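Participant: Next one to model:
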Amino acid sequence: MDDLETTILEARKAVEAASNDDPDWSNLLATLAVRLGDKCTATKDRDHLEEAIRICREAVDATESDHADRINRLIFLVYLLNDKFMLAGEMDDLDESISVAQCAVAEMPEGHPQFLIGLTTLSHRLRDKFARIGAAPDLEKAIAASSQALEAMPDNHQDRPEQLGELSNLLASRYSSTGAMEDLERAIQMVKNGVDSMGHGNDSQKPLFLQHLGGLLGLKSLRTGSLADLEEGIRVVGEAVAMPLSGNDNRGVILNALGHLLASRYAVTGALADLNEAISLTRQTVDTPCHNQTVLSQRLGNLAVQLQQRFLRTKAAADLEESSQLSKRAMEMLPDDHPDQSRHQHDLGIKLARKFTITNNMADLDEGIRSIRLALEGMPHDHSNRAVYLHSLANGLIQKGSETFEPTDVNEWIASWGRAPRRLCSEQNRGRALHQPNAPTLCRIQACISLLSINPDWKESLKAAKLVMALLPRLTPRSLDNEDRQNSLSEIAGLASDAAAVAIQCEDVAAALDLLEQAQGLLGASLEEIRTDVLDLREALRRYDAGKEFDKLVEHVRQLPNFNDFLRAPGMAAMQDATDRGPIAIVNASVIHCDAILILQDRIQTISLTGLSLHTIEEKVLIGDRGSPEVLEWLWDTVTGPVLDALGFSQPLSEDDEWPHIWWIPTGLLRQFPLHAAGYHRERRTEAVIDRVMSSYGSSVKAILRGRERHVSPKGATNAILVAMEHTPARSNLPFADAEIKVVSSLCASMGLNVVEPHRLKEEVMTGLQSSMIFHFAGHGSTNQDDPLESFLCLEDVRSNPLRVADLLSLNLKENPPFLAYLSACGTSRIQQERHMDESMHLVSACQLAGFRHVVGTLWEVNDEICVEMARITYEGIRDGKMTDESVCRGLHAAIRRLRDSWLDELQREGSNREDMLDMLGRDASLAIIQKFRKAPSPSWVPFVHYGV
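Facilitator: Take a look at the predicted model:
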């Protein structure tokens, strides 16, 4: 320091001894400015810094425009001004540094030795201003300067990795503001290029690059729902943590990033260990000394969010209280006009609303709502997070409205929810692509779900529903794994039903059908559309690229004559054409209203199911017995009876009559109920579905139409693949499975089919399916509640290699589609999780998607012994019907009716015995027996269902 003081003193004396007309005047000033700058770097003394800036300004003013050192002096002045801004936070200093940097760049020809430094310096200062103010033009200028610097930089330049990282950061910032996915993709690719250009871990900056890459992958996962991207992000940041790091600041940056990613994974998987580790890591970064108040504020905000997440899981009030205090600390560290203030205000508002649920103190909720309003006031109207904040404001207002019953709260709530769909509408009017809106897709969709349930203006609600339903494919892009798609769709359970109910209230049945078809079976539809079209493409490209190429191809096909509806929901005329074999009844249950849409060749009509409510359906599901006589009678009264009466099927038929055929398409929770078996059976009345019509099911009208497009070739396979699993590892024995296969084998042989009983192993069965006409499985099935695509049939190698729904989907049987899959197993068409009810993705529908024309399955566990008789009668019907399409449904219908009659005969015998017993017993015992009878289990014939054409 003494040497530095000496050089400063000498420089001062030299300046004092010279005059401003001295030829060396500018050099003397510049030397003093540099020496003072060196001292400022060492001492952080503001007075010396201001003197250095003043003298450097004089040096620049005294330097001729063609002087060799003018550019260096301009750039040095930029550095000094930036140091002062970092020390004092005054915007005038930052603005002046930008002006000086722009002047330096403007005065340099492109080949100037300092050209790259000038551009990068300008880019950095514009970046700092954007971070401070949040004005988009500053970010655009920063990106332009950084891009120009990168273009002018040779590939082997030592600073190229750093420049790639800088431009990647800027593009990521623009993505965060606009939601433009191409910016995020470019940012990821640039930082990857930067890492690759560093060699094998020798560069000291590599840990920070890996941290940045991990953060970008986390952003992509948040946007697309891809768990694979999130896992990769955690992996690369973990790799950065393990590398040697220079300085506590860098370590804090990396640990903060890892904590954020682990918290994101917790939000997807629910693994509390991830959240606890995230909190621990982020605490370390908060406790690490940090001179940058903005960075420390961000870390405090991250820790606050993570503690709030843990509160929601554990209900520990201490976490919520600490979270609120941290949010307040984060805000106090920043100027009032800092862009991050909006985020912290929003997060604090959420926490205060949560706190209200504990304290019941309205002041907490009012303060929370006020904080969210302040967050909205402080952010640009086109910011990508604005819809999220409106979402939160609406939640707070409805929470208050439910407590105070103030109409003003509810009206503002409706307005808040409504603004997100209206923003989407304005974007569409400007011609912006639906797949690139700047607000999170899921947030807009969730806003619409709530809006539909409360907004009394049905027409406005329908407009919002149509716009938001158009976004559904964005939740399941072809770039996602099936599990990720399923998770995304589970977040919007009920949307299609609510949207259709609103359309029906508007008397727009065409819109109701279109909305249902857009959503029902969305995952299955997208899987079917891509299986044969992009298999080769996916082998060569990453999933995201394959998805983009396929989307482009679809749009190209739709431009061709007569292909404008390619891969879209079928139109009204096509739907009516689908009823040439019988009417289709779509039963829609919504919190708004319950209705049936009846599609016939000459008309499409709706009927109001006034006796049905979503609340009652939910109660029946909770009780669990969905096939009891009481439930079957309730289904008749509320659903199937009104539907059949409206269709004119009001009289019972005899076995030899020409039976009408109806296709049922239930929505949501109604998928769990046996509509085909509804009726008053115990009294042998004529009010029963199976006494009036034959029933089949479909997941959507489109699925029915698509199935009919696949014709069984007369020259196709004639194999009947039969599998009996009497003994299954870790499952109960099925003593009648072999007997069932023996019966089916005999009947298949009588139809001229080649009976094959493969080894009961997954690969053997999969191979057999590819050359089969009939596949009959007698054994256990297992439903995965979290991911229906992981449901499976139980073979001998079930523990190591189960035959899953996903495996069935991987089969490409459409060139030679098989005729029938008969899954005589437990719950092959069951969906247990309510959040998956809109998807109907189970073992039965998987066989349909794989290419089977008809599928017979069960809604729940079935009696092993009755399966033998059910199969025998069904296959006799198929044989006698010459294996026509109708023969499958007719055969199963005959089997169900015959076994129903046998059940009734058994009930009658039990009733006679019971009457004799009641005469012998007292009143109390008699009542107990009657009660036991009323609670008898579901009849065994009820759960068998047919899906097909």
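Participant: make it CA atoms for all contacts and neighbour counts henceforth
Facilitator: OK.
Participant: other SSEs contacting the one helix or strand residue 301 maps to?
Facilitator: Assigned by DSSP states H and E, residue 301 falls within helix 293-314. Packing contacts for helix 293-314, counted by 3 or more C-alpha pairs under 8 Å, 6 or more residues apart in numbering; DSSP states H and E, involve helix 248-269, helix 272-287, helix 317-332, helix 340-359.
Participant: Following element in sequence after the last one, please.
Facilitator: For helix 340-359, the following helix or strand on the C-terminal side (DSSP H and E) is helix 362-377.
Participant: between that next one and helix 340-359, what angle do the directions make?
Facilitator: In terms of direction (axes from the mean of the first three to the mean of the last three C-alpha atoms, to 10 degrees), helix 362-377 departs from helix 340-359 by 160 degrees.
Participant: tell me how far helix 362-377 is from the chain's mean position?
Facilitator: Here helix 362-377 is found 29 Å from its chain centre; the criterion is C-alpha atoms, centre = their mean, to the nearest Å.
Participant: who's in contact with the next helix or strand after it?
Facilitator: Remark: after helix 362-377, the chain's next helix or strand is helix 386-404, criterion DSSP H and E. By C-alpha atoms under 8 Å, 6 or more residues apart in numbering, the residues outside helix 386-404 that reach it are 346, 350, 353, 365, 368-369, 372-373, 375-376, 379-380, 407, 409-410, 412-414, 416-417, 419-420, 439-440, 443-444, 447.
Participant: Same question for stretch 872-879.
Facilitator: Contacts for stretch 872-879 (C-alpha under 8 Å, 6+ apart): 740, 743-744, 747-748, 750-751, 884, 887-888, 890-895.
Participant: got a winner among those for most neighbours?
Facilitator: Counting neighbours by other C-alpha atoms under 10 Å, residue 888 leads the contacts of stretch 872-879 with 29 neighbours.
Participant: I'd like the structure of this one too, to check against the first:
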Amino acid sequence: MRVRLLALLNAKLAHARQHQSTELLDDDTTLAELVDLLHDRRPATEHGPDLEVLSIVGWVLYLRHLNAPEQTRLPTFVAACQLLGPVHLADPGSLPPMVAAFYATGADPREFFSWQTGMNTDPEVWVALVREPMTRFLADHTDLATARLVTGLLRLACVAAGDRHPGRTRYLGGLASHLAVLRPLVDDLETARASAEANQAMLDAMTASDPARGLFLQNLGVARFTVGRDTDRLDLVEQAVDLFREALPLARSADERDHLRLNLGGALGHLGAFGTRHALLHEAAVLLRETAAGAGPVADAAVKNLRAMLGQAMAGLQATPDDDALLALCTGAVRPEPPDAPLDALFLIALMYLLMRRYQLPRGTLQDATRAIAYGRRAHAVTRTGRIIDHAERASLLHNLGSCMRTVAQISGDVALVDEAIDLGRQACAAPASPSLDQATLLASLASSLACRFDLAGDRAAQREALAVSRQAVAYIEAGGTPGDSLTLFDVHTVQTDDPDAGRHTVAAWRASVLHAHTAVLRNSAHILDDLSLLREAVDIRRELAAEPGITDRTHGRRLHAYSDVLRDLAASTRGAERATFAREAVDLARRGMALTPDDDVDRYAYQGNLGRALRLLGQIEGEATGAEAVLAARQARDTTDPKSPWWAFHSLHLGLALYHESDSTDAVEQALAAFEAATHAPAARPDVRVNSGRMYAEAALRLDRPAAAVDALAEAVAHLPFVASPDQSRQDRERILRDQQGLTAQIVRACVAAGDPARAVELLEQARGLLYAEALGARGDLSELQRLDSDLYAQFNDVLRRIRGLDSAEPAPGTDRQAADLRGTTIAERNALIARIRTSTPLTDFLKPPGLSQLRAQACDGPIIIVASTGESGHALIITADADRPVRHVPLPGLAYEQASDRVLTFLAARTVATDPGYSIRARIRGQREVTGMLSWLWTVAAEPIMEALGAAAVPDADDAELPRVWWCPVGFLANLPWHAAGTHDRGTAAAVLDRVVSSYTVSIRALQYARARPVPPSGGSMLVVAQPTLPGAGTLGGVAAEVDRITRYVPETEQLSESRARKAEVLAGLARHPYAHFACHALSDLREPARSRLILADHETDPLTVRDLSALHLEAKELAVLSACSTYETNPSTADDAVHLTAAFQLLGFRHVVGSLWPVSDGTAVDLADTLYHHLTGGGRQPLDATATATALHRAVRALRARFPAAPTVWAAYLHTGA
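Facilitator: Model (predicted):
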């Protein structure tokens, strides 16, 4: 620095001489430069002092004095003369004229200069020069340049005074006091060390009785503490503690004493936190708390020191799990129960952090997390007002408390707790903007809580909001937002780093955490909304994160696994060539991730499972020989997982799948069987894992020719099915879950037939089908009866069911599996005990038991019930009759095997669409009718005719409809899309058709038939609601509606008509409640993607549609007949056919004993004719009140009449069907 300053000042001197101007020399900058140059002078030697420096500085001071203010002019000149004294001895001709004249008078150049120090010996000249800048600094402490100038001048004064000057202590005291003020302003080690040196020198120079000794002890202690803290030297902090203790009795005022207690508390806290000396922590807490109880800057600083102490103590726990002493300290600092004082907030917040940390350790319990939330709530309450934390820090508290609640909710399934977390998250996000506030993390946390609400309660609105909020978090990052620094709330000191990229790495890690949380929301939303673009977006983000440079191997491995996981999802969800590409890449990423994952990584078992599933998927797509590696990965995943964890059962299921698909060898299948059984009976297995494991066990057992074992496994799977699609999930999500279980019913039939037990198939099918329908019936059955008999037991049972469903929906955080398993076991035991209590203490001895065969058989009293199913190698009909000796008859239907039947159904659906769509040409529609006719003939040959023969239903083509026997069709799965009542060859003069042998009705299940028959039969007659909506924008016009209404009113004069703008949802629902009969002449929309949104097209259908979901939620009494003369009211997605999610079933569930619906769009012209025949029959030609008991026969007659007119156009008449009693 000496060389640089010499050059700088020489240049300024040259400029002054050249321009005859001292302008560049008169400012504080030049004064600071010459002060720094004097401090950087060469040490004096036997050859003398640093004449070059003395000459330059002397000349600058001389020229400065020419324009200096009066009060500094003389001191500046004197200083110049004193410094130029040695120069005069060496080269008298180089001095300024006035200085040369001064020495020409006989002044001794040695009098005020020391050849030992190489400096002048008159400190007062420097004191005179420091007065003006000192005044400025005292007025403005932010002027750090002036502060540094003052420091330099005071140090020159001390050097000039030497060791023997009588005023030495005054100069040292000035420097020491100034450095004590400057140290916290600049906060650097150099200043702290200088302060320590000056205050130590001052203490060494003063007597023990000096009244100011306490002040300098404190200043030295603060400087020592600062250096010790910033260099991790606890010995210096210990010295600071000793200095503060020594100074405390010497305090001359209350303010000085408070400052000492503040500093002593801070140093003790640091020693206690980093030295794990818990007694010191306790002493520090007492001191700081007492000091903070006051008011003013010292009290505020005590709050800050207290917070720093707690933060440092918690940071120190990273190296040790021993948190007992710190927990005891914080617990002892607060009351056992509220009310709390404002200062308690810091200890309450610390307790929340400490207990959540403990909870995440192996020894943690759910009670720790519950206590953490309780302390957090108290902190939340006590910080609503006060000076302890600011609004940004309060937002941090809300965020962290909400995160605690979400973590516990993910284990316990407590929806109310996650709702509280969402509320706290909203408050945190609404906090005023602050540089210290991490808005992205707050938003990401709120999004996670909203997504958790979907997981627990099936709240799709919450999931949609989660996606929107998560996008806001990402937008904050992309707009250049920064992490902020308040989310830990406590100021945890960290050692300074020389890594120039440390800040970048921190920001990158923050950005990655927010984006990772966003991809989790995207992934969830993709599955829920069936939106593949969201999954692709998640893949893109995880690809970017995995490629980020500068991350550790462990982090890189975790990101590769996360990328592989979502890519595997994408591969499973797509079709075409890219599916295999995605699967291969997922396998490669998982392998690379495993190579970077240490053996002690807590998530290694999960990563092994991911690799195994990716390998199995790739093998299924490409047929590659990945089986052995998939088995190994799956086995390692299971064997390294805690058996009490829900993940153990999950990995056992996937081990079984890997073994099952690896080879056809008996040994591999036996091992798979064992894995499936273990998963099914694992204590912590989730219901969906139990169901899927049971189904796969059945498949393996059938492969080993053990049908009885397969049936038992399927029975167990069916028993858990209601807990997979639990009632507190949204209906839409239950439909999606049940779609994933399609094929279960066919599997039941195949296993039971193979076991020679068709009766068991009927019982199991009744439990497995129509769950959504049965749920509503159950709510009106066992549960409603329990509520009537014992409201307290009802409330207890509902509560335990709510908690179980929450546990089933929860996704435990890593490391919390054991707590979740313990809680699940306790809650399940509570449920079982309650069921046993209900069965023994109330008349409900069969509470929640599935109906037995005797109950089911009783519903065949008016005619057989025919269950038809298609399985892999054959079709099957199960005919339930009232015959006690042979209640179930099995009819094999080999021509109805799955592959052949499914192809036929797809062809039929396509032909039916063409035949009924006026947009196609006449030629195409005729061809479509022929294909439908051929389909009906095929259905007769392979299924209906063998069934009719088994029933003994002879051909009676000319018989009166009333003489024909009745049957109830109950087709399984995709077979529900077929018109079983219309199967046959319908050439004129033949009777090879169901229509000519029986009167057909349909039922979604035997229990639904029982429900319809149990409805009270109202007396004949009564009024009818007629809804007529012929014209609607975008839905076409029904030209025959007016004629249809006219025919109805001929037979049923007592009607309430709602047409055109009056046919609105609210008015229709009100009308349904008033009338036992209803007829709808309007359009309908079958939503095959989301069947529960299928609707009747009313005047306000675009803004307030009347949907299946709306109708299914209602319950009306004394309703007899609903005729849905609208398009496709019985149609549904084949994957949800077993759950009867369509308008016809919804009206039956609403309370109607009889419902007439349609399988496909019908002509409004034929609808008029059908209505005429139907109501003519039901009213005796209009001569008697309407009697709906013969609805099935009346519809049969109407359909046969239409067939007689249009035998070659089956879509005209075959669509109509009857459901119910």
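Participant: Just give the TM-score of the two.
Facilitator: Scored against TM-score structural alignment, normalised by the length of structure 1, the superposed chains reach a TM-score of 0.76; 848 aligned residues with a C-alpha RMSD of 4.8 Å.
Participant: sorry, back to before: out of the contacts of stretch 872-879 of structure 1, which one sits closest to residue 139 of structure 1?
Facilitator: Distance to residue 139 of structure 1 across these (C-alpha to C-alpha) is lowest for residue 888, with 64.9 Å.
Participant: Which residue in structure 2 aligns with that closest one?
Facilitator: Aligned counterpart of residue 888 of structure 1 in structure 2: residue 1191 (TM-score structural alignment).
Participant: Quickly find the element holding its match.
Facilitator: Following DSSP H and E, one finds residue 1191 of structure 2 within helix 1191-1205.
Participant: by contact count, what packs against that helix?
Facilitator: When contacts are defined as 3+ C-alpha pairs under 8 Å, 6+ apart, helix 1191-1205 of structure 2 sits against strand 999-1002, helix 1164-1178, strand 1216-1220.
Participant: Pick the most buried one from these.
Facilitator: Highest mean neighbour count of these: strand 1216-1220, a mean of 26 (counted as mean count of other C-alpha atoms under 10 Å).
Participant: in structure 1, what residues pair with that one?
Facilitator: By TM-score structural alignment, strand 1216-1220 of structure 2 lines up with residues 944-948 in structure 1.
Participant: again, but for stretch 240-255 of structure 2
Facilitator: On the basis of TM-score structural alignment, stretch 240-255 of structure 2 is assigned to no residues in structure 1.
Participant: Can you give me the end-to-end span of that stretch?
Facilitator: 19 Å (C-alpha to C-alpha, to the nearest Å).
Participant: can you tell me which residues contact the residue sitting nearest the centre point of structure 1?
Facilitator: Closest residue to the average C-alpha location of structure 1: residue 488 at 2.1 Å, with C-alpha atoms, centre = their mean. Contacts for residue 488 of structure 1 (C-alpha under 8 Å, 6+ apart) come out as 225, 475-476.
Participant: and the angle for the helix holding residue 301 of structure 1 with helix 272-287?
Facilitator: 150 degrees.
Participant: buried stuff in helix 293-314 of structure 1?
Facilitator: Under the neighbour-count criterion of 16 or more other C-alpha atoms under 10 Å, helix 293-314 of structure 1 has 294-311 buried.
Participant: Quick check: the residue nearest to residue 880 of structure 1 when sequence neighbours are not counted vs residue 719 of structure 1, distance?
Facilitator: Distance criterion C-alpha to C-alpha, 6 or more residues apart in numbering; nearest residue to residue 880 of structure 1, sequence neighbours excluded, is residue 887 at 7.8 Å. Counting by C-alpha to C-alpha, the separation of residue 887 of structure 1 from residue 719 of structure 1 is 19 Å.
Participant: hey, where'd the strands end up in the stretch 801-950 of structure 2?
Facilitator: For the stretch 801-950 of structure 2, the strands defined by DSSP state E, counting those that start in this stretch occupy 865-870, 875-880, 888-893.
Participant: Next, format the ones you listed as JSON lines and append distance to residue 104 of structure 2 and mean neighbour count.
Facilitator: Output for these, formatted as JSON lines (distance: least, C-alpha to C-alpha, whole Å; neighbours: other C-alpha atoms under 10 Å):
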{"stretch": "strand 865-870", "distance to residue 104 of structure 2": "127", "mean neighbour count": "27"}
{"stretch": "strand 875-880", "distance to residue 104 of structure 2": "131", "mean neighbour count": "26"}
{"stretch": "strand 888-893", "distance to residue 104 of structure 2": "135", "mean neighbour count": "20"}
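Participant: Export the helices and strands packed on helix 1191-1205 of structure 2 to CSV and append columns for distance to residue 1144 of structure 2.
Facilitator: Output for those, formatted as CSV (distance: least, C-alpha to C-alpha, whole Å):
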stretch, distance to residue 1144 of structure 2
strand 999-1002, 10
helix 1164-1178, 17
strand 1216-1220, 8
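Participant: Of all these, which one is nearest residue 1150 of structure 2?
Facilitator: Across those, residue 1150 of structure 2 has its closest neighbour in strand 1216-1220 (12.1 Å, C-alpha to C-alpha).
Participant: average offset between that closest one and structure 1?
Facilitator: For strand 1216-1220 of structure 2, the mean deviation from structure 1 after alignment is 1.2 Å (mean C-alpha distance after the TM-score superposition for structure 1).
Participant: wait, residue 818 of structure 2 sits on residue 645?
Facilitator: Yes: Residue 818 of structure 2 sits in contact with residue 645 when judged by C-alpha atoms under 8 Å, with a separation of 5.6 Å.
Participant: residue boundaries of the helices in the stretch 1-150 of structure 2?
Facilitator: For the stretch 1-150 of structure 2, the helices defined by DSSP state H, counting those that start in this stretch cover 2-19, 28-39, 51-66, 70-90, 97-104, 123-139, 144-161.
Participant: This completes my enquiry, with thanks.
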